[in-house]
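> 3D model of this:
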Amino acid sequence: MAADFELTDDDLRVVVRYATGWAEEVLPVFERVRPDDARPRAAIEAARQFTGGARRSALQRTAAFAAHRAAKTAPSEAARLAAQAAGDAAAAAYLHPIAKAHQVGHILRAPANWAYIAELESGGDPAVGNAMTETVCKRTPPELVEVLSRYPQPSGGASRVAVLMADLDNRLRGTSPRFEWDA
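Predicted structure coming up:
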């Protein structure tokens, strides 16, 4: 696969650290309903090894796949999103330097899941998810925005997470339109 731009291990560590932080915050949502399933936690640990200086390896890849399999068996949408965020954190070590909008999901899906989980746990109030995107923006380091800016912007999407992710992307890049969810 030919690279469209440079993406260093330091860049990847910025993305993995960012995704891991959001995934860690929602991991308890999964563990409350599946305390015996360690796959999402193992994915976060694999991501942490990479951010701690280890080379990326099959560990991140296999842990990401395992966490995504755990997401498929989650008994609720919030638990599914939490396990998925953990898988995304480990998988971010393999973000590709190709100018494809779908790569943005590897950068922003974990915080979008975090925002949507907050919305779900509030009883499904879209205003909560929209407000959480502002919190995400305030907690996003400039180094992450610099990496994000190398990729084309994704379009909205049909799912609530896709809408939140597109809103995050627009806010972080300082572009419009701002997406709102009219459920």
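
> when you work out contacts or count neighbours from here on, use the C-alpha atoms and nothing else.
Fine.

> give me the residue at the spatial middle of this structure.
residue 110 (2.0 Å; C-alpha atoms, centre = their mean).

> list the contacts of that one.
19-20, 22-23, 84-86, 88-89 (C-alpha atoms under 8 Å, 6 or more residues apart in numbering).

> run the last query once more with 6 Å
Going by C-alpha atoms under 6 Å, 6 or more residues apart in numbering, residue 110 touches 19, 22, 85.

> neighbour-wise, give me the winner out of those.
residue 85 (36 neighbours; other C-alpha atoms under 10 Å).

> that one - nearest residue in space that isn't next to it in sequence?
The shortest distance from residue 85 to any non-neighbouring residue, by C-alpha to C-alpha, 6 or more residues apart in numbering, is to residue 110 (4.5 Å).

> neighbouring contacts of the biggest helix by length in the chain?
Longest helix of the chain, by residue count under DSSP state H: helix 9-33. Residues from elsewhere that reach helix 9-33, judged by C-alpha under 6 Å, 6+ apart: 51, 79, 82, 85-86, 89, 92-93, 110-111.

> where do the helices sit along this protein?
Going by DSSP H, the chain shows helices at 9-33, 39-51, 58-72, 77-91, 104-121, 126-138, 142-148, 160-173.

> check these for me and report the most buried one.
Each of the helices of the chain was scored by mean neighbour count; the highest is helix 77-91, a mean of 30, by mean count of other C-alpha atoms under 10 Å.

> could you report the separation of residue 41 from residue 114?
Using C-alpha to C-alpha, to the nearest Å, residue 41 is found at 16 Å from residue 114.

> one more: residue 105?
13 Å.

> can you check residue 78 too?
For residue 78, the distance to residue 114 - C-alpha to C-alpha - is 9 Å.

> and if you look at residue 44?
15 Å.

> likewise for residue 10?
24 Å.

> how about residue 28?
From residue 28 to residue 114 the distance is 12 Å (C-alpha to C-alpha).

> one more sequence to fold, the one below, so I can look at both together:
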Amino acid sequence: MMAADENLTIELNMAELREIAGYAVACAEPALAIFERERPDDRRPRAAIDAAQAFADGAKRTKVIRDNAWAAHRAAQETRDAGQAAASDAARAALGAASAAFLHPLAKATQVVHILGSAAHAARAFELDAGDDRDVGADYIEKARGLAGPTVVSVLTRYPNAPSGRGRVGELMRRLDASLRQPATDRRRAEQRRPGGSRPC
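Here you go, the predicted model:
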């Protein structure tokens, strides 16, 4: 387990921050279909993702991103209150994508939520949409692992491990966190031991 002094700062440049935001968008965007199926006229989560993608593509980090993040948060609350749990987590994934632009260079476990929160909420949205099928969520976490390039992994490993708590979303986030921190050789060995995984020649 990585130990870190929470008063320390993390080395983080703007190019890396844009990579993190782009990763968060890639994880969150597929879940938008769940939200938009329930609320086709509500553009708030999509606007949050669009703002995050613009930042990832080189736009300045402005108040527009933060405003869209808050709007997605309200959409998540409204769908939750309406009993649309999967749509709520899809909106939270969009919120997570916009929030990724505000990853702080502080050695705190809570900052990992800015990196992996969108993936965890998207995974939860998909498993809820499938009748709370946890295999669906686990499969999406595996997909999110595959989307993470070297820069995302490099930034993630500068921070402490993902925080405890946060229910099922927290479980999914910690699963992704542990997988991304695992050396590539260890991941390959784990995949070879998994039923249906590749076997050495």
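
> before we move on, back to that, the longest helix of the first structure vs the second structure, average offset?
For helix 9-33 of the first structure, the mean distance to aligned residues of the second structure following superposition is 0.9 Å (mean C-alpha distance after the TM-score superposition for the first structure).

> what stretch of the second structure does that helix fall on?
Aligned using TM-score structural alignment, helix 9-33 of the first structure spans residues 14-38 in the second structure.

> and for stretch 91-100 of the first structure?
Under TM-score structural alignment, the match for stretch 91-100 of the first structure is residues 99-108.

> quick one: contacts of the matching stretch?
So stretch 99-108 of the second structure is contacted by 6, 8-10, 21, 114-115, 159 (C-alpha under 6 Å, 6+ apart).

> with adjacent residues omitted, what lies nearest to residue 65 of the first structure?
Going by C-alpha to C-alpha, 6+ apart, residue 65 of the first structure has residue 87 as its nearest residue, at 6.6 Å.

> from residue 13 of the first structure, how far off is the one you found?
15 Å.

> looking for the alignment partner of residue 150 of the first structure in the second structure.
Using TM-score structural alignment, residue 150 of the first structure pairs with residue 158 in the second structure.

> coming back round to it: pipe the contacts of residue 110 of the first structure into JSON lines and attach distance to residue 125 of the first structure per row.
Shown next, in JSON lines, are the contacts of residue 110 of the first structure (distance: C-alpha to C-alpha, whole Å):
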{"residue": "19", "distance to residue 125 of the first structure": "24"}
{"residue": "22", "distance to residue 125 of the first structure": "20"}
{"residue": "85", "distance to residue 125 of the first structure": "21"}
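
> for those, which one is nearest residue 172 of the first structure?
residue 19 (15.0 Å; C-alpha to C-alpha).

> for that closest one, give its distance to residue 86 of the first structure.
8 Å.

> out of the contacts of residue 110 of the first structure, who's nearest residue 101 of the first structure?
residue 19 (17.4 Å).

> follow-up on the earlier one: aligned partner of the residue nearest to residue 85 of the first structure in the second structure?
Aligned partner of residue 110 of the first structure by TM-score structural alignment: residue 118.

> which one in the first structure is aligned with residue 128 of the second structure?
By TM-score structural alignment, residue 128 of the second structure lines up with residue 120.

> what's the burial count for the match of residue 150 of the first structure?
Residue 158 of the second structure, neighbours per other C-alpha under 10 Å, totals 19.

> for residue 29 of the second structure, see how far away it is.
The separation that residue 158 of the second structure has from residue 29 of the second structure, given C-alpha to C-alpha, amounts to 26 Å.

> also residue 68 of the second structure?
Taking C-alpha to C-alpha, one finds residue 68 of the second structure at 15 Å from residue 29 of the second structure.

> repeat that for residue 101 of the second structure.
Residue 101 of the second structure is 15 Å from residue 29 of the second structure, by C-alpha to C-alpha.

> cool, residue 90 of the second structure as well?
9 Å.

> ditto for residue 15 of the second structure
21 Å.

> and for residue 79 of the second structure?
17 Å.

> do residue 112 of the second structure as well
19 Å.

> could you do residue 18 of the second structure as well?
16 Å.

> do the same with residue 163 of the second structure
For residue 163 of the second structure, the distance to residue 29 of the second structure - C-alpha to C-alpha - is 24 Å.

> again with residue 187 of the second structure
Counting by C-alpha to C-alpha - residue 187 of the second structure and residue 29 of the second structure are separated by 26 Å.

> swap in residue 166 of the second structure?
Relative to residue 29 of the second structure, and taking C-alpha to C-alpha, residue 166 of the second structure is found at 22 Å.

> for residue 50 of the second structure, same thing?
Taken as C-alpha to C-alpha, the span from residue 50 of the second structure to residue 29 of the second structure is 9 Å.
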